[in-house]
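*Asks:* Would you be able to build a 3D model of this:
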Amino acid sequence: MRILSSIYSSFLSIISKLFWLFELFLFLRLLLKFLGANSQTLVVSLVYERSDVVIAPFSFIFRDIYWKGHLVEMSVISAIVGYAIAAFIVFKILRLFSRD
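*Replies:* Predicted coordinates:
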């Protein structure tokens, strides 16, 4: 039984780390847009293309704003918050199945 608990704990740890990498990826997009990164470069275009899919459900919830001449994508901020809430709920549900 202790082995299953260890596997379960490792599984939760891996999922948690993947979530934080995902959130970091979204923050990278937010930062690149804010700084006005050249979307013609390979790395920036790759970040934009890959993140378009995951922010699509949050598009047009709020209008994008400009702060001191820099673009602040509200859809990305909404996605970061929305996915954080979803992850919190999922982890709470998964912890219900834990015997610890």
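
*Asks:* switch to C-alpha atoms for all contacts and neighbour counts from now on
*Replies:* Fine.

*Asks:* Can you name the next helix or strand after the host helix or strand of Ile3?
*Replies:* Element membership for Ile3 (DSSP states H and E) is helix 2-35. Next in sequence after helix 2-35, counting helices and strands by DSSP H and E, comes helix 42-55.

*Asks:* Now the second one, please; I'll put the structures next to each other:
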Amino acid sequence: MVLEHALLSVNPGEEDDFEAAFAEAKEVIAGMPGYQYLTLSRCLERPSIYLLLVHWQSLEDHTEGFRGSTQYQEWRRLLHHFYTPFPTVEHFVQVQSA
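*Replies:* All right, here's what the predicted structure looks like:
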């Protein structure tokens, strides 16, 4: 399993609109091959910062499958205008747990 990590800096004052758009966008990603689940969390200290974690079966399911799809274009349309700056997306594999 691969964990996608993105720290989303939402334009201040647009948090409610972002959360509404994300509710729609999560339906877009949910049907993608290799998608397992996601969580979106809001920072308590900096309320315009969100942490997006998406679990994929493989790196390629995200980088090639999702990002190369027409569904990704809808995801972009719904969400990308909320970010300043545009987030860095990184991928992780678990090495330990407790």
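
*Asks:* Quick TM-score on the pair, please.
*Replies:* TM-score for the superposed chains, counting by TM-score structural alignment, normalised by the length of structure 2: 0.27, backed by 48 aligned residues with a Cα RMSD of 4.3 Å.

*Asks:* thinking again about what came up before, other SSEs contacting the helix holding Ile3 of structure 1?
*Replies:* Judged by 3 or more Cα pairs under 8 Å, 6 or more residues apart in numbering; DSSP states H and E, helix 2-35 of structure 1 is in contact with helix 42-55, strand 70-72, helix 74-96.

*Asks:* Tell me which residue lies nearest the centroid of structure 1.
*Replies:* Per Cα atoms, centre = their mean, the C-alpha nearest to the average position across structure 1 is that of Glu23, at 2.9 Å.

*Asks:* For it, give me its contacts.
*Replies:* The contact partners of Glu23 of structure 1, taken as Cα atoms under 8 Å, 6 or more residues apart in numbering, are 80, 84.

*Asks:* What distance do you get for it to Ser78 of structure 1?
*Replies:* In this view, Glu23 of structure 1 and Ser78 of structure 1 are 12 Å apart by Cα to Cα, to the nearest Å.

*Asks:* and the helix or strand harbouring Leu40 of structure 2, which residues are buried?
*Replies:* Here Leu40 of structure 2 is covered by strand 35-42, with elements defined by DSSP H and E. For strand 35-42 of structure 2, the neighbour count (16 or more other Cα atoms under 10 Å) marks 35-36, 42 as buried.

*Asks:* what's the following helix or strand after that strand?
*Replies:* Under the assignment DSSP H and E, the closest C-terminal helix or strand after strand 35-42 of structure 2 is strand 49-56.
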